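*Asks:* This is the structure alone, sequence omitted:
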C-alpha cells in the first residue's frame, strides 16, 4: 500500500490493511490495472484501492468499515462481466478472488459449498472428483468466478436441461450493507421457513449484498453423451427440430444452440485449429447435445434415428455426429469461440435478449430486417441458446466503416432491437445482467411498478447506497 498519508482515505485503508494484510490493499496503478480493464473495452475503471480479503469475516470488516466511513464499494469476481457491473468509477473495489475455497462436497446430499471467488472450472473439477456434475457451463468458465455467476444469474449452454444459475442454488452466505453476515448456507431441498431470502441476492449484481459463499446443487455425472453439428434451412426449421428432439429424448436434450453462417465462418477464419464439420457451407447451423446419467438406452442411436427423420421432414439439410471427444470439442469451439472471433471483424454491438421460444424465428426475421435496413452492409451475427429463447444478437460493423462511428450507433440499434423484443414480451437482459451498460434501457422499458419495487428493495437493504452504486437501477 502506497497511498499518500495525507489522503482522506488513509485511516480507512490503514485499518483495512491491518486486518487483511498490507499486501492485499493495492494502490499502485500497475497493480490495480488488471482489475480495472473491462472485457469488451467499453469501460475503464477508476478506484482509490483494490481490496483483496481472504475470508468472509474480512469481507464483513471491509464492508462495515466502508459503511461507517460513508465510502461506496464495488464487488468483483473474475472480471469477466459483459455489462460493466464489476467496474468501479471512483468507488473502492473489493476483489473476492481470494475467497476461492471449496468448503464441502457431499455426493449423498448432492450439494457442494463453495466460496464466491471459486473459479467455475474449479467447481466443475471438485464435483467430478466426487462423481457428480455441476452443470453451469459458459464460455468464460476458466476465469469467471461463482460469485459473479450468481450475482448475474448466469445462464450458459445447459439451461435447457438444468436451468439458470439461480435454479442451481440451495443456500447463500451474504455480507449485508452494514457488515452483518447472513448465514443462509442450508443444504435443504425443501425449506419454506419464511421468505426465500437468497433470491434477493441472486441476479442483483452486488447491489443488495455481497455473496461470499453458496450451496450449489449437484447432479449425476453423464454416463453417455452425443454431440451433433447440423445444418438447418432456417430458424423455423430449427424450432421444429428442437420440438422433435425434445419429444424423442426428453430431458436428455441438454444443449440446443443456433448459429448463423457469419458467426461460424468467423470462427473458422480466425481461431486456429478449428475444423469445418460439414463439407458445404449453409446459412444456419445447430449444435445439439444429448446426455444421460444411465446407459439404459443408446443416445447415439437415438440421435441418428431422430436426425434421419428430421432430414426426411426437411428440418435438417446435413449432419455430423461426433465420434470422438476431439470431434465434439471442435464442434463446441465453433460455438464457444464466437464472441472472441468477432473481435477480429472490427467493432461489435451486442445484445443479450430473450423471447418466448416459440417466437425466436419471428424475432430473428423482424430484427435482422430492421437492423440491415438501418445500416446497409451491416453484418449480423445472431447465435445462442435458442432452446431457452436466449439470442445473442450481435452486430459486426460494415467492412470499411470506422469502428468509432459504428460503436456510436449502439443506442440506435438498442432502440431497434429492444423495441422488437419488448413488443414480443421478451427481455432486454437474458443472462449477462444490467450493470451500467443497460441501466438506462431498464429504466426505459421496465414496468413502473417493477422499478418501484426494485428501488424499495435497494432502499431497505442498502439505505446509504454504498453497494455497487450506479448499477442496475442507478444510485
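*Replies:* In hand now; what should we look at? Computed from a prediction, not measured in an experiment: that's the story for all the values here.
*Asks:* CA atoms for contacts and neighbours, from now on please.
*Replies:* Fine.
*Asks:* Contacts only, for the spatially most central residue of the chain.
*Replies:* Nearest to the centroid of the C-alpha atoms of the chain, with distances taken as C-alpha atoms, centre = their mean, sits residue 154, at 3.7 Å. Residue 154 makes contacts with 164-165, 431-432, as judged by C-alpha atoms under 8 Å, 6 or more residues apart in numbering.
*Asks:* Give me the buried subset of these.
*Replies:* The neighbour-count criterion (16 or more other C-alpha atoms under 10 Å) marks 164-165, 431-432 among the contacts of residue 154 as buried.
*Asks:* Out of these, which is nearest to residue 196?
*Replies:* The shortest gap between residue 196 and any of those belongs to residue 165, at 15.5 Å (C-alpha to C-alpha).
*Asks:* That closest one and residue 206: what is the separation?
*Replies:* Counting by C-alpha to C-alpha, to the nearest Å, the gap from residue 165 to residue 206 is 15 Å.
*Asks:* got it, and residue 357?
*Replies:* Using C-alpha to C-alpha, residue 357 is found at 30 Å from residue 206.
*Asks:* Between the two, tell me which one has more neighbours.
*Replies:* Neighbours were tallied for residue 357 and for residue 206 using other C-alpha atoms under 10 Å; the higher tally belongs to residue 206 (31 against 17).
*Asks:* who's in contact with that one?
*Replies:* Residue 206 makes contacts with 74-75, 151, 467-468, as judged by C-alpha under 8 Å, 6+ apart.
*Asks:* Please apply the same query to residue 160.
*Replies:* Applying C-alpha under 8 Å, 6+ apart to residue 160 gives the contacts 253-256, 387-388.
*Asks:* Repeat that for residue 292.
*Replies:* The neighbours of residue 292, taking C-alpha under 8 Å, 6+ apart as the test, are 222-225, 252, 299.
*Asks:* Put this next to the first one:
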C-alpha cells in the first residue's frame, strides 16, 4: 500500500480545513487502541470530516494515491475492526446532525457520528422508540453500529441493526457519494445496496448518514428477575412467556450464578434481588402498548412458570429504579469479568431450541480438555446469542490460562458448527476472527472477496478487516 507523502498529507489538510485533522499524539492516542486494550495501532494522521462532502474529498485523495483508510465511529469495536495499523484514520465524530425527524413516517435521518444514547433520547422526546440498546450506547456511534450490524438486548422483539435501517448514505471507495437515504418500507428496484454496507465493517465504503426506523413507545414495561435450575428451563419459560403475553417479550437475558457473584463482588452498589441462590438467572422484560393488564400478564407468566417447576425464585421490579438495578446486574458482567482477570471470549449464535444442549456439550468438552477453565456463559438467549466465555481459575493464573485461548476457541467453534450456529452473532469479524471465517466459510469469503474487488479494486478501505 502507498505511503502517505507530505504532498498527499497537505492535500488532505487543505480539503478538510483546520478543524478536520490532527497529528497531535495526545488526541490520536485514544483512537489507536481498541476498547478491550487488545490491539494497539498507529496512524500518520487523524481526519475529522464535518460533512459527507468532506469525507468524499478525503476518500478521493486517498483513492487516487492508493492510500489505505480505516473508518472509525465510537471505537467500541470488540474485534479490532476500527484500530488502524498505519492507515489514514477517518473519524466520523464531528458528524452529529439529526437531519430530519419524520414522525408521521416513524423515521429519523441522522449522521453517522450520532451517539446511540443521544438518538434514543431524541426519539423519546418525540414520543417514539429507537430500540437498539447495548452496553456501549453512551459512546457507540450509529455509523459504526450499522457497519458491524450490532445486536443488543432487544433483538428478540425488534431485530438486528440491519432491520432498523431504512436507507443509507455512504462514500464509496473511489470517493463517490451514494445517496440511498429513504424512509420507504417498500422499494423493490433491484439490489438492496444498503445491505451490502450493513455489516461490512467499513470494507466497502464509509457510512455517513442513515434513515432509521422508529416505533411507538411502550405504554408499560414490566421486568422480572427470576432464578432457575437450568438453561433448558429458561428456554421453556421463554416460550411460555411469549405465548401468554401475545409475543410481548422485549428482552430475555440469561446469566449463571458465577456471573452474578462476580458482579456483586466487583461492581459497587449491586445486590442480589433474590433471597435464595440459583444456578441460573433470567431477566425477562415485557413491553405493552397499553398499561392495563401489563403487570397481570407478567404475573400470570411467572405463576405458570412456578407451577411447572421452571422458576424457583423471582422478583418483579416495582419501579424504574429497581428495574435499572436489575439491568445493571446484566450490563455489568463484562466489567466484572475484566476486574477478575482475562478470559477467552466467544460471541456465538445457536438455534434457541438447542441452546441448552449446546451449552452443556460445549462446556463439557472445554473443561475436559482444560480442567481449570471456568465456564462464564451469559447473553441474549431469547434470540439465540450466547457469550460463551471461559475464565482462568484465578486472576494470578490469567496469563498462563490465555496461552490456551486458541485451543479453547477451536473446541467452541467446532461445537458451534455441529449445531449449525455462527461464530459471530453480533460483534462482527474484525481482525480477531478473520482467519476463522476464512477456514470455516470459504465459499462465502470467496463471494465477499469478489464484491470487495468490484467496489474497492485498490483494496484501500479497511484492508486488514473481515477478509484480510
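*Replies:* Happy to help now that I have it. On a predicted model such as this, the values are computed, not experimentally measured, just so you know.
*Asks:* so what number do they get for TM-score?
*Replies:* Aligned and superposed, the two chains score 0.98 in TM-score terms (TM-score structural alignment, normalised by the length of structure 2); 466 aligned residues with a C-alpha RMSD of 1.1 Å.
*Asks:* and stretch 371-379 of structure 2, which stretch of structure 1?
*Replies:* Stretch 371-379 of structure 2 corresponds to residues 376-384 of structure 1 when matched by TM-score structural alignment.
*Asks:* just to revisit the earlier point, conserved subset of the contacts of residue 206 of structure 1 in structure 2?
*Replies:* Contacts from the contacts of residue 206 of structure 1 that recur in structure 2, judged by both residues aligned by TM-score structural alignment, their matches' C-alpha atoms under 8 Å, are 74-75, 151, 467-468.
*Asks:* now, which of these lie within helices?
*Replies:* When DSSP state H defines the helices, the subset of these inside them is residue 151.
*Asks:* what range in structure 1 does stretch 243-259 of structure 2 sit on?
*Replies:* Per TM-score structural alignment, the counterpart of stretch 243-259 of structure 2 in structure 1 is residues 247-263.
*Asks:* What subset of the contacts of residue 292 of structure 1 is buried?
*Replies:* Members of the contacts of residue 292 of structure 1 classed as buried by 16+ other C-alpha under 10 Å are 222, 225, 252, 299.
*Asks:* what's the distance between the third one and residue 276 of structure 1?
*Replies:* Shown here: residue 252 of structure 1 relative to residue 276 of structure 1, a distance of 26 Å by C-alpha to C-alpha.
*Asks:* The first one too?
*Replies:* Using C-alpha to C-alpha, we find residue 222 of structure 1 at a distance of 27 Å from residue 276 of structure 1.
*Asks:* from what I can see residue 136 of structure 2 touches residue 75, true?
*Replies:* No - between residue 136 of structure 2 and residue 75 there is no contact under C-alpha atoms under 8 Å: 10.0 Å.
*Asks:* Tell me which of the two has more neighbours.
*Replies:* Here residue 136 of structure 2 and residue 75 are set side by side on neighbour count (other C-alpha under 10 Å), and the busier one is residue 75, at 22 against 17.
*Asks:* Now do the contacts for the aligned residue in structure 1 for that one.
*Replies:* Taking TM-score structural alignment as the criterion, the aligned counterpart of residue 75 of structure 2 in structure 1 is residue 79. Contacts of residue 79 of structure 1 were listed using C-alpha under 8 Å, 6+ apart, and they are 35, 38-39, 86, 144.
*Asks:* Residue 148 of structure 1 now?
*Replies:* Taking C-alpha under 8 Å, 6+ apart as the criterion, residue 148 of structure 1 is in contact with 76-78, 81, 116, 205.
*Asks:* cutoff 6 Å now
*Replies:* Taking C-alpha atoms under 6 Å, 6 or more residues apart in numbering as the definition of contact, the neighbours of residue 148 of structure 1 are residue 77.
*Asks:* same question, residue 126 of structure 2
*Replies:* If you count contacts by C-alpha under 6 Å, 6+ apart, residue 126 of structure 2 has none.
*Asks:* and if we set it to 8 Å?
*Replies:* Applying C-alpha under 8 Å, 6+ apart, one finds that residue 126 of structure 2 lies in contact with residue 103.
*Asks:* Next: residue 295 of structure 2.
*Replies:* With C-alpha under 8 Å, 6+ apart as the criterion, the residues that contact residue 295 of structure 2 are residue 222.
*Asks:* and it, what element?
*Replies:* The secondary structure element spanning residue 295 of structure 2 is helix 294-307 (assigned by DSSP states H and E).
*Asks:* which part of structure 1 lines up with the next helix or strand after that helix?
*Replies:* Past helix 294-307 of structure 2, further along toward the C-terminus, the next helix or strand under DSSP H and E is strand 313-316. Residues 318-321 of structure 1 are where strand 313-316 of structure 2 lands when matched by TM-score structural alignment.
*Asks:* For the matching stretch, buried residues please.
*Replies:* Burial within stretch 318-321 of structure 1, assessed by neighbour count using 16+ other C-alpha under 10 Å, is assigned to 318-321.
*Asks:* Name the residues that touch it?
*Replies:* By C-alpha under 8 Å, 6+ apart, the surrounding residues in contact with stretch 318-321 of structure 1 are 226-232, 277-278, 307, 311.
*Asks:* Superposed on structure 2, what's the mean shift for it?
*Replies:* Between stretch 318-321 of structure 1 and the corresponding residues of structure 2, superposition yields a mean separation of 0.4 Å, by mean C-alpha distance after the TM-score superposition for structure 1.
*Asks:* ok so, going back, so which of the kept ones among the contacts of residue 206 of structure 1 sit within strands?
*Replies:* With strands taken from DSSP state E, the overlap with these comprises 74-75.
*Asks:* Provide a PyMOL selection command restricted to the buried entries of the kept ones among the contacts of residue 206 of structure 1.
*Replies:* Typed into PyMOL, the line below selects the buried ones among these, using 16+ other C-alpha under 10 Å:
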select buried, resi 74+75+151+467+468
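*Asks:* Of the kept ones among the contacts of residue 206 of structure 1, which is the nearest to residue 59 of structure 1?
*Replies:* For residue 59 of structure 1, the closest of these turns out to be residue 75, at 10.1 Å, with distances computed as C-alpha to C-alpha.
*Asks:* who touches that closest one in this structure?
*Replies:* Applying C-alpha under 8 Å, 6+ apart, we find residue 75 of structure 1 in contact with 86, 93-96, 206, 210, 468.
*Asks:* ditto for residue 286 of structure 1
*Replies:* With contacts defined as C-alpha under 8 Å, 6+ apart, the neighbours of residue 286 of structure 1 are 229-232, 238, 256-259.
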